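A.B. asks: All I have is the shape, not the residue letters:
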């Protein structure tokens, strides 16, 4: 293992600094977070009325086969009346995300890189992913969204890290590796259909590489495929899925799905390339990829033809985009795009590495030595500006430093006091004075019969909740 150069240490330090700048307001906002009327109270009510295990069966049979998601949401802090849990879990999730990025980077760059370069890669991925989240509130502060989508992204990174470590040890029948990989696969598949496609794409690429290079599948790969198939079966065959799909008249329109997905994909890829830190971080990664592909023979996963990997990555992103068009008939929800972003970035980095491996004999790094430092510094400035003007930082710092999050927190506390102290069956609440978009999903509705109102009313043993008119418009 070689010692990092002063330039590499500088890049690592600055990327780590960017990560802290991004994480700081997200941690601060966590202390003002609250359960959302969107689903959180409904899941809690079901669990409290029918019990933890029976509630999962009710949802599996009546609405969703997402067995791991159902497991988490029916054991939410709200079922115990633990409101402080909603201020803790976003910090835990953020820490797990950072740790999973480092676990992946550490295994991807296992040799011959030291911790400085691994930290730089992990920090770069963290900055690129978190600073460009399409919906911060749905990824970090909404418990039901965390259980359905966010945690599966963390599991995917840990799965990739485990697979890389397992590959390096020979990918044989190691019960510890296989047990961890199987649990992560089932957790990802049981989170959502989007997560299912995400992880099965990884297993499919693994199997495809073995078939091309060895003309057969290893026993380990077969085992993981069987585990994945079992998870997919229980997710897809759930009676509740038919109920949910049947409730939408625009679902299963294949021509609409294909045309809409292709149209969406063109704009999506363009935005990812030109409106995120993807390009400057790619410039910083190319020297790492050059060193990574120096030792021959390359590991099996780096010997795949780049055109095949490009086809795989493009197909995976397109399928992920098409899922929402197929199920609902409209573009992917922001919480789905958050996951698509992660898959796109990981696929981009993998393809970039394969192209460097193919073209490295034509690359003469000594010719560009004089430009390395200015290019690296320029890429870092570009990354900082792109992240700073992206969708997350202005929103998060604005809600925190302006006091909007604090006023929202106080208004929610006042509502809780009002709900618990009111002795009538009808609770009258006024609109919130602020709606901090970084962490706020939805409020109760003007219609007392709306599901969010009914779930919140049931939680506090009320007949109904009425949102009173307020002449003062809330601040967003």
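C.D. replies: Structure's in. What do you need? All figures in this text were calculated on a predicted structure; none of them were measured in a lab.
A.B. asks: going forward, measure contacts and count neighbours with C-alpha atoms only.
C.D. replies: Fine.
A.B. asks: Which residues are in contact with the nearest residue to residue 459 once chain neighbours are set aside?
C.D. replies: Nearest non-adjacent residue to residue 459, counting by CA to CA, 6 or more residues apart in numbering: residue 45, 6.0 Å away. The neighbourhood of residue 45, defined by CA atoms under 8 Å, 6 or more residues apart in numbering, consists of 79, 455, 458, 459.
A.B. asks: So what's the residue count around the last one?
C.D. replies: Other residues near residue 459 come to 20 when the count uses other CA atoms under 10 Å.
A.B. asks: does it really touch residue 37, like I thought?
C.D. replies: No. Counting by CA atoms under 8 Å, residue 459 does not reach residue 37; the two are 10.7 Å apart.
A.B. asks: and the gap between the residue nearest to residue 459 and residue 195?
C.D. replies: Distance, residue 45 to residue 195, using CA to CA, to the nearest Å: 26 Å.
A.B. asks: Who are the contact partners of the spatially closest residue to residue 446 that is not a sequence neighbour?
C.D. replies: Distances taken as CA to CA, 6+ apart put residue 467 closest to residue 446, at 5.2 Å, once the chain neighbours are dropped. Contacts for residue 467 were tallied using CA under 8 Å, 6+ apart; they are 428, 429, 430, 431, 444, 445, 446, 447, 448.
A.B. asks: Show the buried residues in those.
C.D. replies: 429, 431, 444, 445, 448 (16 or more other CA atoms under 10 Å).
A.B. asks: Restricted to helices, list the residues you listed.
C.D. replies: Secondary structure from DSSP state H places none of the buried ones among the contacts of residue 467 in helices.
A.B. asks: want to throw those residues into CSV with distance to residue 284?
C.D. replies: Shown next, in CSV, are the buried ones among the contacts of residue 467 (distance: CA to CA, whole Å):
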residue, distance to residue 284
429, 52
431, 48
444, 46
445, 48
448, 54
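A.B. asks: Out of those, the closest to residue 222 would be?
C.D. replies: Comparing the buried ones among the contacts of residue 467 against residue 222 with CA to CA places residue 444 closest, at 48.3 Å.
A.B. asks: one step back: now compare the buried ones among the contacts of residue 467 and name the two farthest from each other.
C.D. replies: 431 and 448 (13.6 Å).
A.B. asks: in this structure, which spans are strands?
C.D. replies: Ranges of strands in the chain, per DSSP state E, are 426-429, 464-467.
A.B. asks: got another, please set it beside the one above:
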């Protein structure tokens, strides 16, 4: 029998093969955790060089002018029905409380909240049987691969006002499904009501964030309802149906908001002035944009790598799936394609332009996480030993390929952004804010600032100049971009002294 020396063994003793395997597994687990931690490190570290953007100042100013409750009313009546977004962007905005430094923590909340929600979701889906270390590693892997295939990272995690509208939706959707599952598994009435209440609150907040969040969460709950009903699980169907009703009620409140009509058609609109709905044109636009989205090589590769990397874990935990968590692979893929297609169709109905990067990133995250569930639901109960070995070999090959692709791509970009750009970015932002604060204290109403320099944004957490340059201060774009910043500091206006240098766009962009 083969033996090898180990520092875990007593002096002069050798480990048997089973013991050697246990020691090897322990070191493998530590190494994997360390590599995943290093992979996520620059994204978390970049949070400490994060600063507010003009929308962040604007939402804080709305509270300053109208009060907290008044800001919700103004937003609902003049901006849109996204009541969840308005609530989070005002109550959770550090600028509401005059706390500029708080923006160093908002990306940590988005990134850490996503990681925690993924961890809790994986633990719950396995009925708490998946080891915490394995659940943590799988959650970190999911987040890292999500970042690798994400159309744009900055607005999902670092730009506060968009992160609250989009990434918060992913976190809340996970909490809604987690709460529903825990409620179904609870053994006492009090625990069941507590988890089900959390699920309802998460649903109501989610559908009030964006229309795409409303659509995708509604579609997810509908699929869960139909699958539970067809499987004869009436109690589960009632639970998902109750959450779907909450989504419908909250969605109606958001969709029927007066602010939606103001945003789409302008103040003083009439229902007779807007153009008729072009359904065929919308279908054509949606098909073109959705096809482009689905055919992005980076996203297709991430989905394939994810299947190979998680394969052994999904096979190992297949017997721990919640009751009825089974769906043929073809049907699961159909659910994903329909959900994504509906999202693009909705956007095409209201806008002829392709969805912005933040919207596509939200859809991408939903599809990636749903793809994980689809794969797990499709794993057969009985698996041969040969198939197990093949899945394990695929995982090893995929791990090597993933490590190489991340090292030369996303990781290289993120580490460069953190180590090279972040210090300069932080220094210049702090100097700019200090100058504006000093001008306000001295009673000078106008500040002229030099544009940022010496930065080549990698477009992870640093996008470049965030003030608008125009020699004519009456320009409407300058008013919308620069004025919220100036007014928050107590100034009349802020402008750039010269046009900013063209950003050297490297890495993934908006």
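C.D. replies: Here it is on my side, so go on. Note that the structure is predicted; figures quoted are calculated from it, not measured.
A.B. asks: Would you mind giving the contacts of residue 467 of the first structure as a markdown table with distance to residue 271 of the first structure added?
C.D. replies: Putting those into a markdown table (distance: CA to CA, whole Å) gives the following:
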| residue | distance to residue 271 of the first structure |
| --- | --- |
| 428 | 44 |
| 429 | 41 |
| 430 | 39 |
| 431 | 35 |
| 444 | 34 |
| 445 | 34 |
| 446 | 36 |
| 447 | 38 |
| 448 | 40 |
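A.B. asks: and which of those residues is nearest to residue 357 of the first structure?
C.D. replies: residue 444 (54.5 Å).
A.B. asks: In contact with the aligned partner of that closest one in the second structure, which residues?
C.D. replies: When the second structure is aligned by TM-score structural alignment, residue 444 of the first structure is paired with residue 467. Residue 467 of the second structure makes contacts with 478, 481, 482, 495, 496, as judged by CA under 8 Å, 6+ apart.
A.B. asks: Buried residues in the longest helix along the second structure, which are they?
C.D. replies: Ranked by number of residues, the top helix in the second structure under DSSP H is helix 17-45. Buried residues in helix 17-45 of the second structure, counted by 16+ other CA under 10 Å: 20, 23, 33, 36, 39, 40, 42, 43, 44, 45.
A.B. asks: Matching the fourth one against the first structure, which residue comes up?
C.D. replies: Spelled out, that is residue 36 of the second structure. In the first structure, residue 36 of the second structure lines up with residue 19, judged by TM-score structural alignment.
A.B. asks: check contacts around its match.
C.D. replies: By CA under 8 Å, 6+ apart, the contact list for residue 19 of the first structure reads 123, 124, 126, 127.
A.B. asks: Go through those residues and flag which are in helices.
C.D. replies: Among the contacts of residue 19 of the first structure, the subset assigned to helices under DSSP H consists of 123, 124, 126, 127.
A.B. asks: Now which residue in the second structure aligns to the third one?
C.D. replies: When you say that, I think you mean residue 126 of the first structure. In the second structure, residue 126 of the first structure lands on residue 143 (TM-score structural alignment).
A.B. asks: Check residue 224 of the first structure too.
C.D. replies: Residue 224 of the first structure maps onto residue 243 in the second structure, by TM-score structural alignment.
A.B. asks: Ok, residue 408 of the first structure next?
C.D. replies: Alignment note (TM-score structural alignment): residue 408 of the first structure maps to residue 425 of the second structure.
A.B. asks: ok, now residue 142 of the first structure?
C.D. replies: Under TM-score structural alignment, residue 142 of the first structure pairs with residue 159 in the second structure.
A.B. asks: Can you measure across stretch 144-154 of the second structure, start residue to end residue?
C.D. replies: End-to-end distance of stretch 144-154 of the second structure (CA to CA): 15 Å.
A.B. asks: same question, stretch 180-200 of the first structure
C.D. replies: First residue to last in stretch 180-200 of the first structure (CA to CA) measures 16 Å.
A.B. asks: State the span of the second structure onto which it is aligned.
C.D. replies: Using TM-score structural alignment, stretch 180-200 of the first structure corresponds to residues 198-218 of the second structure.
A.B. asks: so which of the strands of the first structure comes closest to residue 189 of the first structure?
C.D. replies: strand 464-467 (36.4 Å).
A.B. asks: how about that closest one, which residues of the second structure does it hit?
C.D. replies: Using TM-score structural alignment, strand 464-467 of the first structure lines up with residues 493-496 of the second structure.
A.B. asks: Skipping adjacent residues, who's closest to the residue most central in space within the second structure in space?
C.D. replies: Nearest residue to the geometric centre of the second structure (CA atoms, centre = their mean): residue 167, 3.3 Å. Counting by CA to CA, 6+ apart, residue 156 is the residue found nearest to residue 167 of the second structure once chain neighbours are left out, at 5.5 Å.
A.B. asks: Can you name the residues that contact the one you found?
C.D. replies: By CA under 8 Å, 6+ apart, the residues touching residue 156 of the second structure are 162, 163, 166, 167, 358, 361, 362.
A.B. asks: a markdown table for these, including distance to residue 328 of the second structure?
C.D. replies: Formatted as a markdown table, the contacts of residue 156 of the second structure follow (distance: CA to CA, whole Å):
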| residue | distance to residue 328 of the second structure |
| --- | --- |
| 162 | 36 |
| 163 | 34 |
| 166 | 30 |
| 167 | 29 |
| 358 | 31 |
| 361 | 27 |
| 362 | 25 |
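A.B. asks: In helices, which of those fall?
C.D. replies: Of these, the ones assigned to helices by DSSP H are 162, 163, 167, 358, 361, 362.
A.B. asks: Map residue 153 of the first structure across to the second structure for me.
C.D. replies: Aligning on TM-score structural alignment places residue 153 of the first structure opposite residue 170 in the second structure.
A.B. asks: State the distance from residue 383 of the second structure to residue 304 of the second structure.
C.D. replies: Distance from residue 383 of the second structure to residue 304 of the second structure, counting by CA to CA: 20 Å.
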